[in-house]
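1. Okay, here's the prediction I keep looking at, along with the sequence it came from:
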Amino acid sequence: MPIYAFACTDCGHAFDRLQKIADADPTQCPQCARQTVKRQVTAPSFRLAGGGWYETDFGANKKNLVEKPAAPAAGSSD
């Protein structure tokens, strides 16, 4: 089950809630009891990495996240 972030637009209280996708979002703030709770937009807490995962699957410049840039050759003067 995903964790969703919510915040009250009146008092500013922020809280997280573990709920099913089909569950209704809470409408009442647990701190001030007003009906002004809105879901917040948050970033995912994981990143897919490893062989076969690319930064983008579109375009000509696919970059594998596992590959590291080549180290400069020893003795080269740049």
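-> That came in fine, so what should we check first? Numbers count the residues shown, from 1 in each chain.

2. all contacts plus neighbour counts: C-alpha atoms, from now on.
-> Noted.

3. Can you point out the buried residues in stretch 16-33?
-> The neighbour-count check on stretch 16-33 (16 or more other Cα atoms under 10 Å) flags 27, 29 as buried.

4. what does that stretch rub up against?
-> 1-8, 11, 13, 34-39 (Cα atoms under 8 Å, 6 or more residues apart in numbering).

5. Let's see that with 10 Å instead.
-> Stretch 16-33 is contacted from outside by 1-15, 34-40, using Cα atoms under 10 Å, 6 or more residues apart in numbering.

6. ok, structure two:
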Amino acid sequence: MPIYEYRCSSCGTQKDVMQKLSDAPLTKCPECGKETFAKQLSAAGFQLKGNGYYATDFKNKPGSCEASPCASCPSAGAHS
């Protein structure tokens, strides 16, 4: 289940809440009781470590595409 970050715009209370994707968002603040409790936009809380996707698929190797165009580059070696 994902953890959502909520904040009350009235009293400033912040709270992390574990909810199902199908659960309705909370609106009532647990501290002041007003209907001003809302989800906040926050960064994902995970990291890709080890010999997984990042190390093998996304990490640029020095001089791989920059030195000469390769077939796997969508813009044939024109990197920004």
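-> Received it, and whenever you're ready, just let me know what you need. All figures in this text were calculated on a predicted structure; none of them were measured in a lab.

7. Show me the contacts of stretch 16-33 of the first structure that map onto strands.
-> In strands, judged by DSSP state E, the following of the contacts of stretch 16-33 of the first structure are found: 3-8, 14-15, 37-39.

8. tell me the centre residue of the second structure?
-> Ala44 (3.0 Å; Cα atoms, centre = their mean).

9. if we can go back for a sec, mark which of the contacts of stretch 16-33 of the first structure are buried, thanks.
-> By neighbour count, with 16+ other Cα under 10 Å, the contacts of stretch 16-33 of the first structure hold 4, 6-8, 14-15, 36-39 as buried.

10. Among these, find me the one that's closest to Trp53 of the first structure.
-> Tyr4 (25.9 Å; Cα to Cα).

11. which ones are touching that closest one?
-> Contacts of Tyr4 of the first structure were listed using Cα under 10 Å, 6+ apart, and they are 15-21, 25, 39-42.

12. would you turn those into a markdown table with distance to Lys62 of the first structure?
-> Below are the contacts of Tyr4 of the first structure laid out as a markdown table (distance: Cα to Cα, whole Å):
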| residue | distance to Lys62 of the first structure |
| --- | --- |
| Phe15 | 38 |
| Asp16 | 36 |
| Arg17 | 37 |
| Leu18 | 36 |
| Gln19 | 36 |
| Lys20 | 35 |
| Ile21 | 33 |
| Asp25 | 39 |
| Arg39 | 34 |
| Gln40 | 32 |
| Val41 | 28 |
| Thr42 | 26 |
